[in-house]
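Enquirer: What follows is a protein structure lacking sequence information:
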């Protein structure tokens, strides 16, 4: 099994990536509701959620 294949099938890494994507989407949605403007830069920005 190659390095890339083991990276893709690693459940821990996949769960971290999935959590990052889900929280980024939630941040964009909350920011859109609050400001009525779509700001995709907030997807990659840090903070913006109560636990961060």
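Expert: That came through fine. This is a predicted model, so every value here is computed, not measured. Residues are numbered from 1 along each chain as shown.
Enquirer: contacts and neighbour counts: CA atoms only from here.
Expert: Fine.
Enquirer: So residue 2 versus residue 15, what's the distance?
Expert: When CA to CA, to the nearest Å is the yardstick, residue 2 and residue 15 sit 20 Å from each other.
Enquirer: who's more crowded, those two?
Expert: Neighbours of residue 2 and residue 15, each counted by other CA atoms under 10 Å, are more numerous for residue 15; the result is 11 against 6.
Enquirer: Which helix runs longest in this protein?
Expert: The helix that spans the most residues within the chain, counting by DSSP state H, is helix 11-35.
Enquirer: Put this next to the first one:
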């Protein structure tokens, strides 16, 4: 897991309590799973291309 390795490599992380670091990992994992779920729902909805509307003021 790249994210875990990056967190462990940061020297400043030693100053952060373990519980807080663990909470960060849980938040990252939750965000990744939620993102994957949304991608799955969009893919199953049959949308071929993401559409974007740009409003110029």
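Expert: Yes, it's here. Computed from a predicted structure; not experimentally measured.
Enquirer: What value does the TM-score take for this pair?
Expert: The TM-score (TM-score structural alignment, normalised by the length of the first structure) is 0.53; 38 aligned residues with a CA RMSD of 2.9 Å.
Enquirer: compared with the second structure, how much does the longest helix of the first structure deviate?
Expert: Relative to the second structure, and after both are superposed, helix 11-35 of the first structure has an average distance of 0.4 Å to its aligned residues, where the measure is mean CA distance after the TM-score superposition for the first structure.
Enquirer: In the second structure, which residues correspond to that helix?
Expert: Helix 11-35 of the first structure corresponds to residues 22-46 of the second structure when matched by TM-score structural alignment.
Enquirer: Other residues contacting the matching stretch?
Expert: The list of residues contacting stretch 22-46 of the second structure from outside it, by CA atoms under 8 Å, 6 or more residues apart in numbering, reads residue 4.
Enquirer: what's the burial count for residue 13 of the second structure?
Expert: When neighbours are defined as other CA under 10 Å, residue 13 of the second structure has 13 of them.
Enquirer: my read: it touches residue 6, true?
Expert: No. Because the distance of 10.2 Å does not satisfy CA atoms under 8 Å, residue 13 of the second structure is recorded as not touching residue 6.
Enquirer: Now do the buried residues in the longest helix of the first structure.
Expert: In terms of neighbour count (16 or more other CA atoms under 10 Å), helix 11-35 of the first structure has its buried residues at 24, 25, 27, 28, 29, 31.
Enquirer: gap between the last one and residue 20 of the first structure?
Expert: It refers to residue 31 of the first structure. Between residue 31 of the first structure and residue 20 of the first structure the distance is 16 Å, computed by CA to CA.
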